[in-house]
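Trainee: I would like to see how this sequence folds:
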Amino acid sequence: MPVIKILAHPDYCPAGAEITAPAGTSICEALLDNRIRIEHACEMSCACTTCHVIVRQGLDSLNRAEEEEEDLLDRAWGLEPQSRLSCQAIVAQQDLVLEIPRYSINHAKENH
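Mentor: Modelled structure (predicted):
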């Protein structure tokens, strides 16, 4: 099973984390299944950018971003070329290194 390394984030995982996830799982599902409570205000329907992550390693192993995701990412805080919506990025067989941006556009933080 691929290993997903999450870099330290003051709210979601202050010490960082390493988790495993079966191939075919979205990054968002993998994080939530491992008690990393990333925001996902649209309930993983590709309608917001609150689950934005930056894939520091392993980006090429993920499924290709669809046009709808790319359009939404244009509104994400801290957008980088390696940015993905974690609800749309599907884990393959390669290990990943992720950074969760410090902020999201969701100013009224949801408690999911």
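
Trainee: contacts and neighbour counts: CA atoms only from here.
Mentor: Fine.

Trainee: just the helices in the protein please.
Mentor: 27-33, 67-73 (DSSP state H).

Trainee: of all those helices, which lies closest to P2?
Mentor: helix 27-33 (10.8 Å; C-alpha to C-alpha).

Trainee: which strand in this structure has the most residues?
Mentor: Counting by DSSP state E, the longest strand found in the chain is strand 52-57.

Trainee: give me the contacts around it.
Mentor: The contact list for strand 52-57 (C-alpha atoms under 8 Å, 6 or more residues apart in numbering) reads 73, 76, 80, 82-86, 95-101, 104.

Trainee: now the second one, please; I'll put the structures next to each other:
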Amino acid sequence: MPTIKILPHPEYCPQGATISAAPGTTICEAMLDHDINIEHACDMSCACTTCHVVVREGFRSLNEMEEAEEDLLDRAWGLEPNSRLSCQAILAQQDITVEIPKYSINHAKENH
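Mentor: Sure, this is the predicted structure:
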């Protein structure tokens, strides 16, 4: 099973974390399954950018981006070349490292 190293984030994962998830799982699902409550205002339907992450290692091992994700990412805060929506980024066999950006475009937190 691949591991996801999550870099420290003051709100969602202050100490950072390393979690495991089965191939075929999205990064968002894996984090939520391990009590890392990343924002996902659209319930993982690829309709917002609140679950935006930057993949620091292992980016090429993830599934290819579809057009809807590419279009939405243009609105994400702190966009970088290795940015993905964690609800759309599907794990393969390779370990990855992700960083949750400091901010999102969501003005009101959802209670998920």
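
Trainee: still on that earlier bit, among the helices of the first structure, which is nearest E110 of the first structure?
Mentor: Closest among the helices of the first structure, using C-alpha to C-alpha: helix 27-33, at 13.9 Å.

Trainee: that closest one vs the second structure, average distance?
Mentor: With mean C-alpha distance after the TM-score superposition for the first structure, helix 27-33 of the first structure departs from the second structure by a mean of 0.3 Å once superposed.

Trainee: quick one: contacts of that helix?
Mentor: Contacts of helix 27-33 of the first structure (C-alpha under 8 Å, 6+ apart): 19-21, 37-38, 44, 51, 86-91.

Trainee: and that helix, how far out from the chain's middle?
Mentor: Relative to its chain's centre, helix 27-33 of the first structure lies at 8 Å (C-alpha atoms, centre = their mean, to the nearest Å).

Trainee: quick check: buried residues in that helix?
Mentor: I27, C28, E29, A30, L31 (16 or more other C-alpha atoms under 10 Å).

Trainee: from these, pick the one nearest A108 of the first structure.
Mentor: Distance to A108 of the first structure, by C-alpha to C-alpha, is smallest for C28 among the buried residues of helix 27-33 of the first structure, at 19.5 Å.

Trainee: wait, what's in contact with the most centrally placed residue in the second structure?
Mentor: Nearest residue to the geometric centre of the second structure (C-alpha atoms, centre = their mean): S86, 2.8 Å. Going by C-alpha under 8 Å, 6+ apart, S86 of the second structure touches T26, I27, C28, C51, H52, V53.

Trainee: ok, and the residues you listed in the first structure?
Mentor: Among the contacts of S86 of the second structure, the contacts conserved in the first structure (both residues aligned by TM-score structural alignment, their matches' C-alpha atoms under 8 Å) are T26, I27, C28, C51, H52, V53.
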